[in-house]
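Chemist: whatever this is, show me its structure:
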Amino acid sequence: MILSKKRWQVERPDATLVQALQNDLQLSAIAAKILAARGCETPADAESLLNMTEASIHDPFLMPGMTEAVARIEQALEKGEKILIYGDYDAGATRF
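Modeler: Next up, the predicted model:
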């Protein structure tokens, strides 16, 4: 087994906030902790994140390179080329 020389630093969210999220939104402790760690400071913030609407999603074309990426995908589709999609575990965190 390879032992890491790195030490994890786990931040603990505010217990009062976690309890408020649990109570107000009827969430499990782990869900409330995750929301608090994601920056939800009120039950309203958490509710907004949990019940997103299409109107609250950012325009993907605001991301650098999106226009070029779409053009390249369209070109690959037209030519029948294979497309490889790669993303890391945090690929969806552009909202935060």
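
Chemist: when you work out contacts or count neighbours from here on, use the C-alpha atoms and nothing else.
Modeler: OK.

Chemist: now the helices for the chain?
Modeler: Assigned by DSSP state H, the helices in the chain fall at 15-25, 29-37, 43-50, 66-79.

Chemist: how far is the second one from where the chain is centred?
Modeler: Its chain's average C-alpha position is 13 Å from that of helix 29-37, according to CA atoms, centre = their mean, to the nearest Å.

Chemist: ok, which of the helices of the chain comes nearest D90?
Modeler: The closest of the helices of the chain to D90 is helix 29-37. By CA to CA, the value is 14.3 Å.

Chemist: so for the closest one, what gets flagged as buried?
Modeler: Using 16 or more other CA atoms under 10 Å as the test for burial, helix 29-37 gives 32-33, 35-36.

Chemist: quick one: which of these is nearest to A93?
Modeler: Using CA to CA, L35 is the member of the buried residues of helix 29-37 that sits closest to A93, with 13.1 Å.

Chemist: tally of neighbours for the closest residue to the closest one other than its chain neighbours?
Modeler: Spatially, and ignoring its direct neighbours in sequence, L35 is nearest to A46 (6.3 Å; CA to CA, 6 or more residues apart in numbering). Residues within reach of A46, counting by other CA atoms under 10 Å, total 19.

Chemist: and this one, please, so the two structures can be compared:
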Amino acid sequence: MIESRKRWRLTTPDEQTVQEIQKELNLSSVLAKILVTRGLNTADAARTFMQMDATCMHDPYLMKDMDLAVERIRQAIDNQEKIVVYGDYDAGATRF
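Modeler: Next up is the predicted model:
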């Protein structure tokens, strides 16, 4: 078995902050702990984070060759080709 050389640093969120966010936003304790651990220490910050809309997202055309990808997808649709989409586990986390 391969042993990792990395050491995890686990943090413990402030329990009072977790309880305040949990109560004010009616969340599970697990979700409140995750939010506080991510640095969202107020109910307003957590609410804003969870109510993200399209105005918070980056323009996808800022990615290199996005126009070429869109053109190829349209070609595949027109030709009734099968399309497979691959992505890694945090592909949507580019805003953090």
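
Chemist: ok so, going back, just checking, the residue nearest to L35 of the first structure touches K33?
Modeler: No - A46 of the first structure lies out of contact with K33 (CA atoms under 8 Å); the separation is 10.8 Å.

Chemist: closest one of the buried residues of helix 29-37 of the first structure to E68 of the first structure?
Modeler: Set against E68 of the first structure, the nearest of the buried residues of helix 29-37 of the first structure by CA to CA is L35 (33.6 Å).

Chemist: how close does M57 of the second structure sit to F96 of the second structure?
Modeler: The spacing between M57 of the second structure and F96 of the second structure, counted by CA to CA, to the nearest Å, is 11 Å.

Chemist: over to K64 of the second structure?
Modeler: 20 Å.

Chemist: more neighbours: those two, which one.
Modeler: Neighbour count, other CA under 10 Å: between K64 of the second structure and F96, K64 has more, with 9 against 5.

Chemist: how about the contacts made by the more buried one?
Modeler: The contact partners of K64 of the second structure, by CA atoms under 8 Å, 6 or more residues apart in numbering, come to none.

Chemist: tell me how far it lies from V70 of the second structure.
Modeler: Per CA to CA, K64 of the second structure is found 12 Å from V70 of the second structure.

Chemist: ok, N26 of the second structure next?
Modeler: Taking CA to CA, one finds N26 of the second structure at 40 Å from V70 of the second structure.

Chemist: on that earlier part again, just give me the closest of the buried residues of helix 29-37 of the first structure to Q19 of the first structure.
Modeler: A32 (7.6 Å).

Chemist: dump the residue contacts of the closest one.
Modeler: With contact taken as CA under 8 Å, 6+ apart, A32 of the first structure is in contact with 18-19, 21-22.

Chemist: tell me, stretch 24-31 of the first structure lands on which residues of the second structure?
Modeler: Under TM-score structural alignment, stretch 24-31 of the first structure corresponds to residues 24-31 of the second structure.

Chemist: measure the matching stretch end to end?
Modeler: Terminal residues of stretch 24-31 of the second structure lie 13 Å apart, using CA to CA.

Chemist: no further queries at this time; thank you.
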